[in-house]
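Trainee: have a look; sequence and predicted model below, questions after that.
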Amino acid sequence: MAEVPFIAIEGPIGIGKTSLANKLSDHFNFHLLREIVEENPFLGKFYDDIDEWSFQTEMFFLCNRFKQLEDIEKKYLKQNKAVISDYHISKNMIFARRTLQKDKFDKYEQIYHILTQDMPVPNMMIYLHASLDTILKRIKMRGREIEQNIKPSYLAQLAQDYESYMNEFEIMHPEIPVIRINGDEIDFVKYQNDLDAIISQVQNQLNHFTTISK
């Protein structure tokens, strides 16, 4: 694990990962790493025809996230500077398993493991989850045109995939604390008290680190 705080926030599309990452970055004065989404030239086509465009879409995300993490390791973590990210690169496998045909998934998985074997690993995870109704409302609220054609059935499957993944993650990585946030009960964008409660949980975990870069 990284020697300085490296926090990753994960959860389904539209759940509020970037919003929370921004707020925590401001509060703790940690460098913010945001994933590249709208820059993906295949994403709109992917939501229209998942089978046809899934491999191109997933490969674009994988290569860009690899480059981002490579830069983060050199410029921040190795310089003893804390980082908070609105994604964990392992999310690539969640989407790939859901969208790729077996032959393409097998190739993708090999490339994924080659690229990520030496990548920095977060030492804290924040997992945002919510019901399908809440996810759909938040996607509609943020109004990204590219996301308006996402099928609810796909989002429901994705939410289940995330839940299974995070359950497995906690078993496989007991040394990495996971803070679970229920988006049906907490709205950290609207209510400061909800945000303060999350900040308190994060601070409690940060207290275990001996090196915190402010």
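Mentor: Ah, there it is. Numbers count the residues shown, from 1 in each chain.
Trainee: CA atoms for contacts and neighbours, from now on please.
Mentor: Will do.
Trainee: show me where the chain has helices.
Mentor: Along the chain, counting by DSSP state H, helices occupy 17-28, 43-48, 50-75, 91-99, 102-116, 132-142, 152-172, 192-206.
Trainee: put this next to the previous one:
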Amino acid sequence: MLLVVGGMIGLGKSSMAALLGKHFNTEVFYENVDNNPILPLFYTATDEEIQKYRYPFLLQLHFLNSRFRSIKRALYDDNNILDRSIYEDWYFAKVNNELGRISDLEFRIYGELLDNMMEELKELPKKAPDMMLYLKGSFETVLDRIMARGRSYELDNSLVDYYKRLWLGYDEWVMKHYHASEVLIIDMDCYDIVSSQEDAKEVIALVEQKLEKIRQ
């Protein structure tokens, strides 16, 4: 069994992955955030610095490399949880390209590299995840939870438009572009798995029910 957890920034992917890892007694591959040297620069750079140093493109390459490493290990072991995955990475690159933060040439190079990596995954014993948990929620919930977790570089008011652009297109990406596995949608406006044990148990039950249907 391989589960991936996806969704908008701030909605609790790492907490969900930890909950699932504990429940299924399996390893969790977390998104590389705390030790990512480019991420704070991506969030705090001026437009001039972005154009000069190409932080968005470098960040996408950094994440692509780390997610490729994680999914290879996860697919070999065939019993893991991924906190975001290589499948989702393309959506962030696409949005940054549309915003002019990644050039068309950079986006093409990124896409060719991603395609090459995906071809490599086809050679592994297990080809794809069994299910993605898609965490969705209102934009107000997204902002509230970003503020609550308190990463200083994520809190600047100038980032709200960027978050809104990501949020607006996420459902479309899941419905039209994600084809690797079954999807279970979890409405994070309705669940607080960190503060409520009852909510956590209910989400686990939903996951188990969905997996049972997949196995049939």
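Mentor: Received the coordinates, thanks. Values in this document were obtained by computation on a predicted structure and should not be read as measured data.
Trainee: ok, back up a step: turn the helices of structure 1 into a markdown table, including distance to residue 35 of structure 1.
Mentor: Output for the helices of structure 1, formatted as a markdown table (distance: least, Cα to Cα, whole Å):
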| stretch | distance to residue 35 of structure 1 |
| --- | --- |
| helix 17-28 | 9 |
| helix 43-48 | 14 |
| helix 50-75 | 7 |
| helix 91-99 | 11 |
| helix 102-116 | 16 |
| helix 132-142 | 17 |
| helix 152-172 | 17 |
| helix 192-206 | 21 |
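Trainee: rebuild the ones you listed as a markdown table, extending it with mean neighbour count and distance to residue 182 of structure 1.
Mentor: What follows is the helices of structure 1, written out as a markdown table (neighbours: other Cα atoms under 10 Å; distance: least, Cα to Cα, whole Å):
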| stretch | mean neighbour count | distance to residue 182 of structure 1 |
| --- | --- | --- |
| helix 17-28 | 18 | 12 |
| helix 43-48 | 19 | 26 |
| helix 50-75 | 17 | 26 |
| helix 91-99 | 17 | 19 |
| helix 102-116 | 14 | 29 |
| helix 132-142 | 15 | 10 |
| helix 152-172 | 15 | 12 |
| helix 192-206 | 15 | 11 |
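Trainee: and the most centrally placed residue in structure 1, how far from residue 107 of structure 1?
Mentor: Central residue of structure 1 (Cα atoms, centre = their mean): residue 87, 2.3 Å from the mean position. As judged by Cα to Cα, to the nearest Å, residue 87 of structure 1 and residue 107 of structure 1 stand 23 Å apart.
Trainee: for residue 136 of structure 1, same thing?
Mentor: Distance from residue 136 of structure 1 to residue 107 of structure 1, counting by Cα to Cα: 32 Å.
Trainee: circling back to that earlier point, any idea what the residue nearest to the centre of structure 1 aligns with in structure 2?
Mentor: Here residue 87 of structure 1 is matched to residue 84 in structure 2, going by TM-score structural alignment.
Trainee: what residue of structure 1 matches up with residue 116 of structure 2?
Mentor: Using TM-score structural alignment, the equivalent of residue 116 of structure 2 in structure 1 is residue 114.
Trainee: same question, residue 198 of structure 2
Mentor: Structural correspondence for residue 198 of structure 2 with respect to structure 1 (TM-score structural alignment): residue 193.
Trainee: do the same with residue 146 of structure 2
Mentor: When structure 1 is aligned by TM-score structural alignment, the residue opposite residue 146 of structure 2 is residue 139.
Trainee: ok, its match - contacts?
Mentor: Going by Cα atoms under 8 Å, 6 or more residues apart in numbering, residue 139 of structure 1 touches 13-15, 147-148.
Trainee: try 6 Å this time
Mentor: Residue 139 of structure 1 makes contact with residue 14 under the criterion Cα atoms under 6 Å, 6 or more residues apart in numbering.
Trainee: what does residue 148 of structure 1 give?
Mentor: Residue 148 of structure 1 makes contact with no residue, according to Cα under 6 Å, 6+ apart.
Trainee: could you rerun that using 10 Å?
Mentor: Contacts of residue 148 of structure 1 were listed using Cα atoms under 10 Å, 6 or more residues apart in numbering, and they are 44, 47, 136, 139-140.
Trainee: residue 24 of structure 1 too?
Mentor: When contacts are counted by Cα under 10 Å, 6+ apart, residue 24 of structure 1 touches 7, 18, 30-32, 84-85, 195, 198-199, 202.
Trainee: same check, this time on residue 8 of structure 2
Mentor: Going by Cα under 10 Å, 6+ apart, residue 8 of structure 2 touches 84, 134-137, 139, 142, 163-164, 166-168, 170-171.
Trainee: closest one to residue 92 of structure 2 out of these, please.
Mentor: Set against residue 92 of structure 2, the nearest of the contacts of residue 8 of structure 2 by Cα to Cα is residue 166 (7.5 Å).
Trainee: which residue lines up with the closest one in structure 1?
Mentor: Taking TM-score structural alignment, residue 166 of structure 2 has residue 158 as its aligned residue in structure 1.
Trainee: would you confirm that its match contacts residue 93?
Mentor: No - here residue 158 of structure 1 lies out of contact with residue 93, judged by Cα atoms under 10 Å, at a distance of 11.7 Å.
Trainee: if we can go back for a sec, overlap between the contacts of residue 148 of structure 1 and structure 2?
Mentor: Retained in structure 2 (both residues aligned by TM-score structural alignment, their matches' Cα atoms under 10 Å) from the contacts of residue 148 of structure 1: 47, 136, 139-140.
Trainee: make TSV out of these and add distance to residue 62 of structure 1.
Mentor: Compiled in TSV, these are given as follows (distance: Cα to Cα, whole Å):
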residue	distance to residue 62 of structure 1
47	18
136	25
139	23
140	26
